[in-house]
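*Asks:* sequence first, then the predicted structure:
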Amino acid sequence: MADKRIYVLNGPNLNLLGMREPGIYGSETLDDIASMLEDRARELGVSVEVRQSNHEGHLVDWMHEAQAEGAHAVLLNAGAYTHTSVALHDAIRAIEVPVIEVHLSNPHAREPFRHKSWIGMAAKGSVSGFGAASYRIALDAAAAL
């Protein structure tokens, strides 16, 4: 199982976790989440590759890389691109690697513009609303695929 590599891709503004609206996104930083995922990945016998970019094209390129590198799955928190990016939707559909959408907050309990997810329309599944634990839940699901 150790050859099961799971990409964890994070979109815009997630580099500001811990400082940005902690009442919505929590006090954990992206580094805290990455450490938690690395620990859980070891327990599951998988590995994680955690990345973040504020640029949509990087996320698309990394999904293509996940396909080329034979990744087992991708966890994608696309941030605000969730609600706007047809390019990310198309990238998910273009690869065979299963993608699991992840959100710290519950987009359906927030502003109406957050209720539509281009990512969710293409993803294998979605986990949201559990803070940093959303990532752990998604990792458990990805490892079980």
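*Replies:* Right, received. Where do you want to start?

*Asks:* going forward, measure contacts between C-alpha atoms and count neighbours the same way
*Replies:* Noted.

*Asks:* helices or strands up against the longest helix along the chain?
*Replies:* Across the chain, the longest stretch assigned as helix under DSSP state H is helix 30-44. In terms of contacts (3 or more Cα pairs under 8 Å, 6 or more residues apart in numbering; DSSP states H and E), helix 30-44 is packed against strand 47-52, helix 133-144.

*Asks:* residue contacts, the residue minimising distance to the centre of the chain?
*Replies:* Ranked by distance to the mean C-alpha position of the chain (Cα atoms, centre = their mean), the top residue is residue 76 at 2.2 Å. For residue 76, the contact set (Cα atoms under 8 Å, 6 or more residues apart in numbering) comprises 8, 9, 10, 11, 99, 100, 101, 102.

*Asks:* from residue 2, how far out is the fifth one?
*Replies:* Looking back up the chat, that one is residue 99. From residue 99 across to residue 2, the span is 19 Å (Cα to Cα, to the nearest Å).

*Asks:* want to compare, so here's the second one:
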Amino acid sequence: MQKRKIIIINGPNLNLLGKREPEIYGGDSFEEFFKKLQNKNPEFQLEYYQSNIEGKLVSKIQQAEGEVDGILLNAAAYTHTSVAIHDAIGAITVPVVEIHISNIYKREEFRHKSIISSKCVGMISGLGLKGYQLGLEYFKSTNK
């Protein structure tokens, strides 16, 4: 049986996990967490991509078409500003689950609005890094 391919795409500043505001984001680097996630989910072929550059995130989303079965997307600050990422998600048929480590509704008011949500199959917010595992649970439960 072929493993389903899921890519995790993380946006700006998530390369600083483990260092940046640990009271909000925790003390683990994403690379450390990703290894644990891979070990816990052997039924998936997981990939990971991170960029601080909006255009590179758009390109990675576009490249996912026909290559992966799902995307876990933490667009970070671009969640609240990027029409380009919104449009890229809308241009592909790959299902996208929006992930936020922090609860965006408990933070600054400008973070309460997600521009990308309307193009995603769902959103997980405020459950820390566990949100990525919950996103994988969605893909376990569906053929989408």
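*Replies:* Cool, got the structure. What you see is a predicted model; the values in this text were computed from it and never measured.

*Asks:* neighbour count: residue 99 and residue 2 of structure 1, which is higher?
*Replies:* Between residue 99 of structure 1 and residue 2, counting by other Cα atoms under 10 Å, residue 99 is the more crowded of the two (27 against 10).

*Asks:* what's the counterpart of that one in structure 2?
*Replies:* If you follow residue 99 of structure 1 across to structure 2 using TM-score structural alignment, you land on residue 96.

*Asks:* gap between that match and residue 90 of structure 2?
*Replies:* Here residue 96 of structure 2 is placed at a distance of 10 Å from residue 90 of structure 2 (Cα to Cα).

*Asks:* name the residues contacting each of these two.
*Replies:* Counting by Cα under 8 Å, 6+ apart, the residues touching both residue 96 of structure 2 and residue 90 are residue 119.

*Asks:* ranges for the helices of structure 1?
*Replies:* Here structure 1 has its helices, by DSSP H, at 22-25, 30-44, 56-68, 86-94, 133-144.

*Asks:* would you turn these into TSV with mean neighbour count and distance to residue 120 of structure 1?
*Replies:* TSV is the format used below for those (neighbours: other Cα atoms under 10 Å; distance: least, Cα to Cα, whole Å):
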stretch	mean neighbour count	distance to residue 120 of structure 1
helix 22-25	14	19
helix 30-44	16	22
helix 56-68	17	15
helix 86-94	18	8
helix 133-144	19	14
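
*Asks:* ok, the match of residue 99 of structure 1 - contacts?
*Replies:* 70, 71, 72, 73, 89, 119, 120, 121, 122.

*Asks:* which residue packs closest to the fifth one, ignoring adjacent ones?
*Replies:* If the residues on either side of it in the chain are set aside, residue 89 of structure 2 comes closest to residue 119, at 6.1 Å by Cα to Cα, 6 or more residues apart in numbering.
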